[in-house]
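Colleague: I'd like to go over a predicted model; first the sequence, then the structure.
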Amino acid sequence: MSSLASQLSPDEMKLLGKLEEQNRLLEKDSKSLYSVNGILQSPSSPINLSFEEDTWDQVVKEWEDWSKNKVGQLKELIRRGIPAHLRAHLWQLLCDAQNVADRQRYSQLLKTSFPSETLIRRDMTRILPQHKLFQSLDSNSQEALFNVLKAYSALDREIGYCQGSVFIVGMLITQMSEEEAFCVFVRLMKDFQMRELYRSTMAELGCCIYQFDSMIQEQLPDLHSHFQTQGFHTSMFSSTWFLHILLSSLSVAAAPRIFDIFMCEGLEIVFRVGLAMLYLKQAELIKFDVEGMMQGLYSENKLLKQRLGMLEKRCSEKLVSQLKTELETTRVNASKSYNTLKEMQAKILQTEGNSTGPDEDSVEYLQKELISCRLREAEALTGLKELKLHIKDLDEKWQQVHCGGQQKGGSVQNILQVELLSAQLKETHSKAALIESRHRLMQLQTENELHSNQLKRIEAHVNSQREHLQELTSQTNIYTTNFKRADSF
């Protein structure tokens, strides 16, 4: 920085000091957007690109609310700079170009012949090559510029074609299609005082110059006195500033930024920037006569470009540093997400491969089921034991009766009693076998229920792990997208 500062002129150092002072004032201003709900960071803090992009997307989606209820915040956003990819759309929203009644007439207006066509061609040939702002225009863009100027001249025959409109329409053509540029230019002429500025009477232009001269007298009294002494009138340099919206005096980078603010705040930006330019050149201009002041103001364009280039370089260095930090953070997050995803995939595969394994979360439930099964088993065993005792008693009675019947000669009554006991004994054996079968069936059903419940819990756990895997996959995709976006910068 010390080597860079040694290369700057005193005038450029003043510009840097003035800008830093303004930044500090903005940060301290309680009404500034930087202190309202934390919606934006201050200019001296690192730029949160993704947050600002989300803010601008919200502005576009909720334009009616922002344009009516959040005007102050919208102005602060625009002063910080409209993103290049949203500039064309925002300009149309700012001037309500979508509702231009003459949009459908554009193609018909191009077919109309107009006397100023030759003058337009001549001015374009003279103006465009001399300004870097328009050197990027190819033949198609230049033809689009001519079409817009011609169409408006045919639409508004009272005003017709004005030389200063080349700069404004040229700026629009660099950002949007010719039909969109035509609609925006129609709005600028009708609603932004431009039509009155371009009138042949120049009454509105005279009012602006008079107001600007009064501001110079109030804000820069020494410079104004020098102008008066030298007979140097403000109109000698400021008329083109108003007619061109300063576009003829700004660099390629600064021109769209100033035009952003003009689309939001109107001609007020011309007064503010014009005063700033005179303030920076005040010490030098006071030393010159009329000719020297004209040359000094003419060379202001070159000096301003140098200062803006230096500031843009500083901002780009901060931006690159911020992008590197975001890129490193994104890479770390993507790596963590990838490792977590791999771990979850391995865990799910292990769970699916070991579906009969115990479920730690269901131990308490299994213990309760086991106790219940053992109680039922104990009851069944008790009943079986009693039945076996009953069988034993019947067997003993049958033996007694059978032996006694043989000794007594086998009377009919004894024979029947033996057969009855035999039948009861067989029935009891059958009941015992039935009870054992039911007990075995109950054991099998209990085991089946336990295995079914365990299988359901395992399936639920697997589904839960799959959902978690899907969430991690989605997070990985988000990190990958952010990584690619940051890497593209």
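Modeller: Done, it's in. Numbers count the residues shown, from 1 in each chain.
Colleague: From here on, just use CA atoms for contacts and neighbour counts.
Modeller: Noted.
Colleague: Val166: neighbouring residues, count only.
Modeller: 21 (other CA atoms under 10 Å).
Colleague: Show me what the helix or strand hosting it packs onto, helices and strands only.
Modeller: Assigned by DSSP states H and E, Val166 belongs to helix 165-173. Packing partners of helix 165-173 (3 or more CA pairs under 8 Å, 6 or more residues apart in numbering; DSSP states H and E): helix 139-155, helix 178-191, helix 235-244.
Colleague: Okay, one more to line up with it:
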Amino acid sequence: MTQPSAQQLYVSDMTDDEIELLKKLEEANRRIEYDTKSPVNTTQNPLANLRSPESYHEQLRQDSVSSDLSNVTTDSDANLENEWIIWNKIINNWSIYIKKKPQWIKDMIRANVPIHFRPLVWQCLAKVNTSTAREKYIDYMKMTSSCEKIIRRDISRTYPEHEFFKEKHGIGQERLFNVIKAYSLFDREVGYCQGIGFIVGLLLMHMPEEEAFAVLVSIMQDFSMRDMYKPDMFCLCLCMYQLECMIQEFLPDLYRHFQTENFNTSMYASSWFLTLFTTQFPLNIVSHVMDLFLSEGIEIIFRIAIALLEIHQNELMVLSMEDMLKVCIIY
């Protein structure tokens, strides 16, 4: 079976600009993954880059030929139907595939997850089936959080143009409030930070409250996102330092320009990490970023950040600090 590319899947749901951006993000993702000098890769997994891109794709082609999927046709006209068949098999046999063919699953996720399977894929990646968070959620609904007032204040600022969340005290805003409140009770050290709302909102666009809460707990606990929101913000500062090192390595001209303009990394990139880009991209791409984050972890946020800066490098190089800040905020 030949694996479809990201731009071949569900392009009817994306604009040409979104498809082109996905292509560029994936190209940068691949390049950084295989660069042995990447600060992210070398500090977290020094063995991750021993394979060349060529050997990686050769192995991927071998992995993608699975005996129980060998009778799936590869005609381009049947591509959509094939994807549904494949993803249905993956979901129904998740524990087997993720154990025996993790690289193939990773690449399938990179190619894009069909929207109808996305809620289940996110829950599988977050290991919701082994979590007790859903049961706890019911109890949290009966409790009062000290953060309720500030959560209420910020609700209307979360996806204000989205139909599901725009109505004051509507079903979307109430579900958003419930899940955020529940987490503030679950993790009293972190409590509530505004960036959490955008992550919760994205989850609620795809699944009910209980499942959204369980995935959120996994994102915060298992993927260490809660460390970003701690009062001392040490982890966020560390990420800013790592990203700055990557910019110096991969985009040296842009790094020097940033230094000349006193354009600090935290000025533009903090929200990228705190919200997983949910405030920067169209929802189609935001959803795919969440696919990648749950599959590959925080490294993907670094790679997307570098890809964005690379795409806009020529534009940024002629801007002052004030103008660059405006540009980076709207990415």
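Modeller: That came through fine. This structure is a prediction, so every number in the text was calculated from the model and none was measured.
Colleague: what's the mean deviation for the helix holding Val166 of structure 1 versus structure 2?
Modeller: Compared with structure 2 after fitting, helix 165-173 of structure 1 has a mean deviation of 0.5 Å; criterion: mean CA distance after the TM-score superposition for structure 1.
Colleague: That helix vs helix 235-244, what angle?
Modeller: With axes from the mean of the first three to the mean of the last three CA atoms, to 10 degrees as the basis, helix 165-173 of structure 1 and helix 235-244 are set at 40 degrees to each other.
Colleague: Including distance to His85 of structure 1 and mean neighbour count, could the helices and strands packed on helix 165-173 of structure 1 go into TSV?
Modeller: Shown next, in TSV, are these (distance: least, CA to CA, whole Å; neighbours: other CA atoms under 10 Å):
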stretch	distance to His85 of structure 1	mean neighbour count
helix 139-155	18	20
helix 178-191	15	21
helix 235-244	24	18
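Colleague: do you know which of the ones you listed lies nearest Ala101 of structure 1?
Modeller: When those are compared by CA to CA, helix 178-191 sits nearest Ala101 of structure 1, at 8.8 Å.
Colleague: In space, not sequence, find me the middle residue of structure 2.
Modeller: Met290 (2.8 Å; CA atoms, centre = their mean).
Colleague: That one -> structure 1?
Modeller: For Met290 of structure 2, the aligned position in structure 1 is Phe259, judged by TM-score structural alignment.
Colleague: Spatially, what comes nearest to its match if we skip its sequence neighbours?
Modeller: Distances taken as CA to CA, 6 or more residues apart in numbering place Ile245 nearest to Phe259 of structure 1, at 7.6 Å, with adjacent residues excluded.
Colleague: List the contacts of that neighbour.
Modeller: Neighbour list for Ile245 of structure 1: 168, 259, 262, 267, 270 [criterion: CA atoms under 8 Å, 6 or more residues apart in numbering].
Colleague: 10 Å instead?
Modeller: Ile245 of structure 1 is in contact with 164-165, 167-168, 194, 239, 255, 258-259, 262, 266-267, 269-271, counting by CA atoms under 10 Å, 6 or more residues apart in numbering.
Colleague: what residue of structure 2 matches up with it?
Modeller: Matched across to structure 2, Ile245 of structure 1 falls on Leu276, judged by TM-score structural alignment.
Colleague: Next: Val184 of structure 1.
Modeller: In structure 2, Val184 of structure 1 lands on Val215 (TM-score structural alignment).
Colleague: Would you map the helices across the stretch 51-200 of structure 2?
Modeller: Applying DSSP state H, counting those that start in this stretch to the stretch 51-200 of structure 2 gives helices spanning 53-63, 79-92, 94-100, 102-111, 118-125, 133-140, 148-155, 171-186, 194-204.
Colleague: Centre of the chain to stretch 309-325 of structure 1, how far?
Modeller: 21 Å (CA atoms, centre = their mean, to the nearest Å).
Colleague: oh, I was asking about stretch 73-89 of structure 1
Modeller: Distance, stretch centre to chain centre, for stretch 73-89 of structure 1: 15 Å (CA atoms, centre = their mean).
Colleague: which residues of structure 2 does that stretch align to?
Modeller: Here stretch 73-89 of structure 1 aligns to structure 2 at residues 104-120, judged by TM-score structural alignment.
Colleague: Buried ones in that stretch, by neighbour count?
Modeller: Neighbour-count burial for stretch 104-120 of structure 2, counted by 16 or more other CA atoms under 10 Å, picks out 104-105, 107-114, 118-120.
Colleague: I'd like those residues laid out as TSV, including distance to Pro39 of structure 2.
Modeller: Shown next, in TSV, are the buried residues of stretch 104-120 of structure 2 (distance: CA to CA, whole Å):
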residue	distance to Pro39 of structure 2
Trp104	25
Ile105	25
Asp107	23
Met108	26
Ile109	24
Arg110	22
Ala111	25
Asn112	27
Val113	29
Pro114	32
Arg118	31
Pro119	32
Leu120	33
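Colleague: just the residues you listed now: which is nearest Ser146 of structure 2?
Modeller: Nearest to Ser146 of structure 2 out of the buried residues of stretch 104-120 of structure 2 is Pro119 (CA to CA; 30.4 Å).
Colleague: secondary structure element for the closest residue to that closest one other than its chain neighbours?
Modeller: Nearest residue to Pro119 of structure 2, sequence neighbours excluded (CA to CA, 6+ apart): His206, at 5.6 Å. Assigned by DSSP H and E, His206 of structure 2 falls within no helix or strand.
Colleague: Tell me which other helices or strands the helix or strand harbouring Thr351 of structure 1 touches.
Modeller: Per DSSP H and E, Thr351 of structure 1 falls inside helix 300-353. If contacts are counted by 3 or more CA pairs under 10 Å, 6 or more residues apart in numbering; DSSP states H and E, helix 300-353 of structure 1 sits against helix 10-28, helix 49-61, helix 254-265, helix 268-285, helix 290-298, helix 412-488.
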